[in-house]
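Participant: this is a predicted model, with the sequence first.
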Amino acid sequence: MPAQSSGADDARGEAYARVVADALDGMPGLGRLLDVGCGSGATARFLARMLPVHEVRGLDPALPDEVSGVSGKVMLARGLLDDRTGPDWHEFDVVVSINTIEHTPDPAGFLAAMSARLRPEGKAVIVCPIATPANCELLFFDHLWTFSPAAFAAFGAAAGLRVSKTLTLDGALACFQGFVLEKGDSVGEREPAANPDDAARYLAAWQELDDLWCDRLDTLGGRVQIFGAGQMAAVIRAYAPRTWARAERLVVDNPADAWDLGRVEQYEPTDHARGYRTIVAVNPLAKAAIAGRIRRDGGEPLVMPDTIQF
């Protein structure tokens, strides 16, 4: 993802850093922080600016060469947590992991490895996709788990950690959740479990999307373009391939920030007078706003059904 759009990666890193910083507000002794699965290091760099820490370490098995090494308070390294056994990789005040645990085959083991790097009074902050309502995170082949709060608390308990705070994210991060964990036994009320029927309905809506859009395009006629050239466009390419094949091009407001998905051009309101029908390939949270804009420009937008809400 960082290789596709560095600007979007920085914005995402800053947004997650603010979530972590808010979650740790008021915690004393914020000296050393470890970011496990740090991606490009964007979140780690923003955390070094936002928090009163004297050292931030980031670790990722696919860390880009150009960002590895030390810069100010931040040290980024390529590798796996299990491979870092020296004393410099222990006794952290905070261990952070953003959108990594869902990729791990053993969530309890992953949390236990994080716990082993914490000081006795330290905290872990984990961000991962929500389970309810079902969302596009279910569509990524390398997401092995979708966590309800109950499931996450159970994995934490198996690792000797208790959830001390649950974080509700909003805005562009609305389909993610956060947890603050501390060492100790779980206490308090049992968290609700996810409803598997919700996920089944959501996946069925995606299964039907290609037929829905192709039938609509057959009725409308005309040329086809796709508004959007990021993650959601890539998902549509995978799950609505016949619709994708009918599109001549992708259009966006800033082509320089587009993923490498094919022909990309600047969106122009005059496109619609040239007979284009426009597939809206953006985060479903923004689909209504983009569709309204296209209609005001005189176009015919095709949007995801309301059953695809995130």
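Facilitator: On my side now, so go ahead. Being a predicted model, the structure only gives us computed values, none of them experimental.

Participant: from here on, just use CA atoms for contacts and neighbour counts.
Facilitator: Will do.

Participant: hmm, residue 244 and residue 214 touching each other?
Facilitator: No: assessed by Cα atoms under 8 Å, residue 214 is found out of contact with residue 244, at 9.7 Å.

Participant: please say which of those two ends up with more neighbours.
Facilitator: Neighbour count, other Cα atoms under 10 Å: between residue 214 and residue 244, residue 244 has more, with 23 against 16.

Participant: state the helix or strand in which that one lies.
Facilitator: helix 241-246 (DSSP states H and E).

Participant: counting by contacts, list what that helix packs against.
Facilitator: helix 196-220 (3 or more Cα pairs under 8 Å, 6 or more residues apart in numbering; DSSP states H and E).

Participant: what is the helix it packs on packed up against?
Facilitator: Under the contact definition 3+ Cα pairs under 8 Å, 6+ apart, helix 196-220 sits against helix 231-239, helix 241-246.

Participant: pull up the distance across stretch 285-302, start to finish.
Facilitator: The straight-line separation of the ends of stretch 285-302 (Cα to Cα, to the nearest Å) is 15 Å.

Participant: correction: the previous question concerned stretch 46-66.
Facilitator: 17 Å.

Participant: can you pull the buried residues of it?
Facilitator: Within stretch 46-66, the residues scored as buried using 16 or more other Cα atoms under 10 Å are 46-48, 51, 53, 55-60, 63-64.

Participant: which residues touch stretch 157-175?
Facilitator: Contacts of stretch 157-175 with the rest of the structure, by Cα atoms under 8 Å, 6 or more residues apart in numbering, involve 19, 23, 108-109, 111-112, 115, 129-130, 135, 153, 156, 176-187, 285, 310.

Participant: again, only using 7 Å
Facilitator: 108-109, 111-112, 129-130, 135, 153, 156, 176-186, 310 (Cα atoms under 7 Å, 6 or more residues apart in numbering).

Participant: give me the most central residue, the protein.
Facilitator: Nearest residue to the geometric centre of the chain (Cα atoms, centre = their mean): residue 99, 6.1 Å.

Participant: helix or strand for the nearest residue to it once chain neighbours are set aside, just tell me which one.
Facilitator: Spatial nearest neighbour of residue 99, excluding adjacent residues (Cα to Cα, 6 or more residues apart in numbering): residue 128 at 4.6 Å. Using DSSP H and E, residue 128 falls within strand 118-129.

Participant: before we move on, back to that, nearest to residue 3, of the buried residues of stretch 46-66?
Facilitator: residue 64 (8.8 Å; Cα to Cα).

Participant: what residues does the closest one make contact with?
Facilitator: residue 40.

Participant: if we can go back for a sec, what residues does the helix or strand just after the helix holding residue 244 touch?
Facilitator: Next helix or strand after helix 241-246 toward the C-terminus (DSSP H and E): strand 249-252. Residues outside strand 249-252 that contact it (Cα under 7 Å, 6+ apart): 225, 226, 227, 228, 229, 263, 264, 265, 266, 267.

Participant: take a look at this one as well, against the first:
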Amino acid sequence: MTWNPEQYHRFRAARSAPAQDLQALVPVRDYHNIVDLGCGTGEQARQLAERFPAAQVLGLDSSAEMLAQAAGGPATPNLRFEQGDIAGLTGEYDLIYANASLQWLPNHPALLARLWARLRPGGVLAVQVPANHDHPSHRLLTETAQEFAAELGGFTRFGTAHGASPVLTPAAYAELLDALGAQDITALSKVYPVVLPGALGLVEWTRGTALVPYLSRLSQGDGERFLAAYRERLRATFPSERVYYAFTRVLFIGGKPEN
């Protein structure tokens, strides 16, 4: 997928609020190695490096475009960035931090088990994922993808080709963490309201995230037709010039016992 950092940051304030809440859940400890999974343009990794200056912080992301912007930030001695996939994470860490990244990976029970194995005793796993897959903006995106099945090779992010969203409920994540032996578990759902200028605002919002895997698979001409069809579906559902978008997130955190 090809990510556009500028498009993603058009709603920087709204997208950063859940991240700040996740940071607030992370306890102050003597961390030595921290990894930020799906670090994007590096803001969260940089904050972790500044907050825990004694730790070595790794920002990991699969997007060269995002990492190029991350590397352009101010020099931070205990922070480095690498290109790589979350599923292939190696090494051991005292804090595994994942802000708005794990929703792109399937089978969260298996995924959490793999991440837990990379966590040192006494370490912390802190995660935040969007939970808007049942919102009309996403359901209409799937409908549009089905209209463009030939051009997309049958791909739909949330549909029959790839199954439902991998994102679980807070209760399910808490149960998974408990089964892994976690302690001090917190799991919650929170709505971060965003007011958008009608259907066009919803298009611009989703262009930074949910639309990316679709437009990355389409030619410029097909992409323009796809956007037009998606926009018309949104206009029919949201005819007003003001849309209250209930931006829903799941946050959870758990600690690994010392022994």
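Facilitator: Done, it's in. This one's a predicted model, so the numbers in the text were calculated from it and none came from an experiment.

Participant: care to give me the TM-score?
Facilitator: Once superposed, the chains reach a TM-score of 0.58 (TM-score structural alignment, normalised by the length of structure 2), with 197 aligned residues with a Cα RMSD of 3.9 Å.

Participant: for residue 37 of structure 1, see how far away residue 176 of structure 1 is.
Facilitator: 16 Å.

Participant: the alignment partner in structure 1 of residue 172 of structure 2 sits in which helix or strand?
Facilitator: Per TM-score structural alignment, the equivalent position to residue 172 of structure 2 in structure 1 is residue 151. With elements delineated by DSSP H and E, residue 151 of structure 1 resides in helix 149-158, which encompasses its position.

Participant: what's the average distance of that helix to structure 2?
Facilitator: In the superposition against structure 2, helix 149-158 of structure 1 averages 3.2 Å from its aligned positions (mean Cα distance after the TM-score superposition for structure 1).

Participant: reformat the contacts of strand 249-252 of structure 1 as a markdown table; add distance to residue 2 of structure 1, neighbour count and secondary structure.
Facilitator: A markdown table is the format used below for the contacts of strand 249-252 of structure 1 (distance: Cα to Cα, whole Å; neighbours: other Cα atoms under 10 Å; DSSP: H, G, I helix; E, B strand; the rest coil):
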| residue | distance to residue 2 of structure 1 | neighbour count | secondary structure |
| --- | --- | --- | --- |
| 225 | 25 | 24 | strand |
| 226 | 22 | 27 | strand |
| 227 | 21 | 26 | strand |
| 228 | 17 | 26 | coil |
| 229 | 14 | 26 | coil |
| 263 | 20 | 12 | coil |
| 264 | 19 | 22 | strand |
| 265 | 21 | 17 | strand |
| 266 | 22 | 12 | strand |
| 267 | 23 | 17 | coil |
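
Participant: and which of the residues you listed is nearest residue 121 of structure 1?
Facilitator: Taking Cα to Cα as the measure, residue 121 of structure 1 sits nearest to residue 229 out of those, at 44.2 Å.

Participant: alignment lookup: residue 146 of structure 2 to structure 1.
Facilitator: So, by TM-score structural alignment, residue 146 of structure 2 is left unmatched.

Participant: tell me how many other residues surround residue 146 of structure 2.
Facilitator: Neighbourhood size, residue 146 of structure 2 [other Cα under 10 Å]: 19.

Participant: which strands and helices sit next to the strand or helix carrying it?
Facilitator: Assigning secondary structure by DSSP H and E places residue 146 of structure 2 in helix 136-147. On a contact count with 3 or more Cα pairs under 7 Å, 6 or more residues apart in numbering; DSSP states H and E, helix 136-147 of structure 2 meets helix 220-237.

Participant: what comes up buried for the next helix or strand after the helix it packs on?
Facilitator: Remark: after helix 220-237 of structure 2, the chain's next helix or strand is strand 243-255, criterion DSSP H and E. Using 16+ other Cα under 10 Å as the test for burial, strand 243-255 of structure 2 gives 243, 245, 247, 248, 249, 250, 251, 252, 253, 254, 255.

Participant: ok, and what's touching strand 243-255 of structure 2?
Facilitator: 22, 122-132, 170, 177, 182-198.

Participant: try 6 Å this time
Facilitator: With contact meaning Cα atoms under 6 Å, 6 or more residues apart in numbering, strand 243-255 of structure 2 is reached by 123-132, 182-196, 198.

Participant: just the buried residues out of the residues you listed, in PyMOL syntax.
Facilitator: With 16+ other Cα under 10 Å as the criterion, this PyMOL line picks the buried residues out of those:
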select buried, resi 123+124+125+126+127+128+129+130+131+132+182+183+185+186+187+189+196+198
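
Participant: buried sites along whichever strand or helix holds residue 290 of structure 1?
Facilitator: For residue 290 of structure 1, the host element (DSSP H and E) is helix 287-296. Within helix 287-296 of structure 1, the residues scored as buried using 16+ other Cα under 10 Å are 287, 288, 290, 291, 294.

Participant: repeat that for stretch 94-112 of structure 1.
Facilitator: Judged by neighbour count (16+ other Cα under 10 Å), stretch 94-112 of structure 1 contains these buried residues: 94-103, 107-108, 110-112.

Participant: stretch 35-49 of structure 1 now?
Facilitator: 35-48.

Participant: and residue 15 of structure 1, how far from residue 9 of structure 1?
Facilitator: The gap separating residue 15 of structure 1 from residue 9 of structure 1 is 10 Å, by Cα to Cα.

Participant: look up how far residue 241 of structure 2 lies from residue 60 of structure 2.
Facilitator: 39 Å.

Participant: no no, residue 32 of structure 2
Facilitator: Residue 32 of structure 2 is 49 Å from residue 241 of structure 2, by Cα to Cα.

Participant: quick one, which of those two is more surrounded?
Facilitator: The residue with more neighbours, out of residue 32 of structure 2 and residue 241, is residue 32; 15 against 12, by other Cα under 10 Å.

Participant: does the more buried one really touch residue 58, like I thought?
Facilitator: No: at 11.1 Å, residue 32 of structure 2 does not count as touching residue 58 under the criterion of Cα atoms under 6 Å.

Participant: hang on, isn't residue 99 of structure 2 packed against residue 125?
Facilitator: No: judged on Cα under 6 Å, residue 99 of structure 2 makes no contact with residue 125 at a distance of 11.1 Å.

Participant: quick one on the thing from earlier: reformat the contacts of strand 249-252 of structure 1 as TSV; add distance to residue 249 of structure 1.
Facilitator: Converted to TSV, these look like this (distance: Cα to Cα, whole Å):
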residue	distance to residue 249 of structure 1
225	5
226	6
227	9
228	10
229	10
263	5
264	6
265	7
266	10
267	10
